[in-house]
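In: Below are the sequence and a predicted model for it; my questions follow.
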Amino acid sequence: MKKHNGMRPHDVVILLKIIAKGDKPWFNKDLANELYISQSEVSESLNRSKIAGLVSGDKKQVFKAALLDFLKYGLRYVYPEQPSSSVRGVLTSHSAPPLNEVIQSEQDYVWPYALGSNRGFAIEPLHRNVPKACLEDAKLHELLALADALRVGRARERNIAVKELEKRFSISLS
């Protein structure tokens, strides 16, 4: 096994994809195909997540409380993001479900993507293929949009995002 050099942004994407799958069985190749990430990257990512204490020893179960702690307290510091220029893309953060139902804003945030149908300020996704994968998986889209709210949102958006993640993870830590 390779030396652990810390988590990478796409590790979060992979863990959230596993959660989005719910109780459906999966293999590494399924995650790779659905996320447009190589199988070796998925394998290495799960090894890093195991070392970090975010997945079980068999790498099939995400420790949701630990992941939520990481997202809540570390994501915006480890993978910070500042919205940039207006581009075409896929809605994220407070501009995408579920936050767009409770937060009104004149500024939309998007992941840059040529085939996206919205315009907004660019937020760099945690992996370059996130927009494509999210257009095919609404649950993953919600989870990654909530993660982006933690990365770029103000206190109110972050608090709402944490509550929404707790609901989707079926845990209560507040």
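Out: Now that the structure is in, tell me what you want to look at.
In: From here on, just use CA atoms for contacts and neighbour counts.
Out: Will do.
In: The residue nearest in space to the middle of the chain and P112: what is the separation?
Out: Closest to where the C-alpha atoms of the chain average out (CA atoms, centre = their mean) is L144, at 3.1 Å. Noted for L144: a distance of 14 Å to P112, by CA to CA, to the nearest Å.
In: before we move on, the earlier item: ok so the residue nearest to the centre of the chain is a helix residue?
Out: Yes: secondary structure of L144 (DSSP: H, G, I helix; E, B strand; the rest coil): part of a helix.
In: A further structure is provided below for comparison with the first:
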Amino acid sequence: MKKHNGMRPHDIVILLKIVAKGDHDWLMKDIANELFISNSEVSESLNRSVLAGLIASDKKRVMRQALVEFITSGLKYVYPQQPSGLVRGIPTAHSAPPLSEIIQSEEIYVWPYAEGNVRGFSIEPLHPNVPKAALKDHVLHELLALVDAIRLGNVREQKFATLELEKHFN
């Protein structure tokens, strides 16, 4: 059995993309193309996720309960984030749906992206191509925004994000 050297941030992005696909069939090359990540990196990521117990050994079924548990209990410690300077980008965390419909805030958080249409405080995405991929898949965008709310939000935002994430996973 291959040694597990720990998860990488884009492993979460790949798993969330699979969740976003729902019941639709997919191939690794589809995930790679849609996330702008190489085929080999997607393959290695799925292998790490199998070893971590976050996807079934067939690499098709995300272990949703385990992934929710990892995201809600560990992600903010493993991949913490602090907002930085004002930039143009794509809304994330409580600034993007579905939380933007629940939480009113004057602080806007964005993933830096030159083609973005919003100015806000910069949040480093889990992978550099997250903004581009999120613009092409609104479900993925919502999932990644919820994950960011958990990564950097206060207790109230984390609670709302967790509830919304669980809705998506069920």
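Out: Yep, that arrived. All figures in this text were calculated on a predicted structure; none of them were measured in a lab.
In: thinking again about what came up before, now which residue in structure 2 aligns to the residue nearest to the centre of structure 1?
Out: Structural alignment places L144 of structure 1 opposite L144 in structure 2 (criterion: TM-score structural alignment).
In: Does its match touch K17 like I think?
Out: No: if you go by CA atoms under 8 Å, L144 of structure 2 and K17 don't touch, sitting 9.2 Å apart.
In: so N129 of structure 1 touches Y36, yeah?
Out: Yes: the pair N129 of structure 1 / Y36 is scored as a contact, 6.2 Å apart, by CA under 8 Å.
In: Please enumerate the strands of structure 2.
Out: Per DSSP state E, structure 2 carries strands over the ranges 86-91, 109-112, 118-122.
In: Superpose on structure 1 and give me the mean offset of the first one.
Out: Taken over the aligned residues, the distance from strand 86-91 of structure 2 to structure 1 averages 0.2 Å (mean CA distance after the TM-score superposition for structure 1).
In: Same check on the last one?
Out: Mean deviation of strand 118-122 of structure 2 relative to structure 1 after superposition (mean CA distance after the TM-score superposition for structure 1): 0.3 Å.
In: Which stretch of structure 1 lines up against that strand?
Out: By TM-score structural alignment, strand 118-122 of structure 2 lines up with residues 118-122 in structure 1.
In: so how far is that stretch from its chain's centroid?
Out: Taking CA atoms, centre = their mean, to the nearest Å, one finds stretch 118-122 of structure 1 lying 18 Å from the centre of the chain it belongs to.
In: cool, stretch 134-153 of structure 1 as well?
Out: Per CA atoms, centre = their mean, the displacement of stretch 134-153 of structure 1 from the mean C-alpha position of its chain is 5 Å.
In: next one: stretch 83-103 of structure 2
Out: With CA atoms, centre = their mean as the basis, stretch 83-103 of structure 2 stands 14 Å off its chain's centre.
In: Okay, buried residues for it please.
Out: Buried residues in stretch 83-103 of structure 2, counted by 16 or more other CA atoms under 10 Å: 87-100.
In: which residues in structure 2 form helices?
Out: Taking DSSP state H as the criterion, structure 2 contains helices spanning 9-20, 28-35, 39-52, 64-73, 75-78, 130-136, 138-152, 155-169.
In: okay, those helices, which one's buried deepest?
Out: Comparing these by mean neighbour count (mean count of other CA atoms under 10 Å), helix 138-152 ranks first with a mean of 25.
In: Spit out the contact partners of S43 of structure 1.
Out: N28 (CA atoms under 8 Å, 6 or more residues apart in numbering).
In: Matching it against structure 2, which residue comes up?
Out: Taking TM-score structural alignment, the alignment pairs S43 of structure 1 with S43 from structure 2.
In: what does V90 of structure 1 align to in structure 2?
Out: V90 of structure 1 maps onto I90 in structure 2, with residues paired by TM-score structural alignment.
In: what about its match, distance to P131 of structure 2?
Out: 6 Å.
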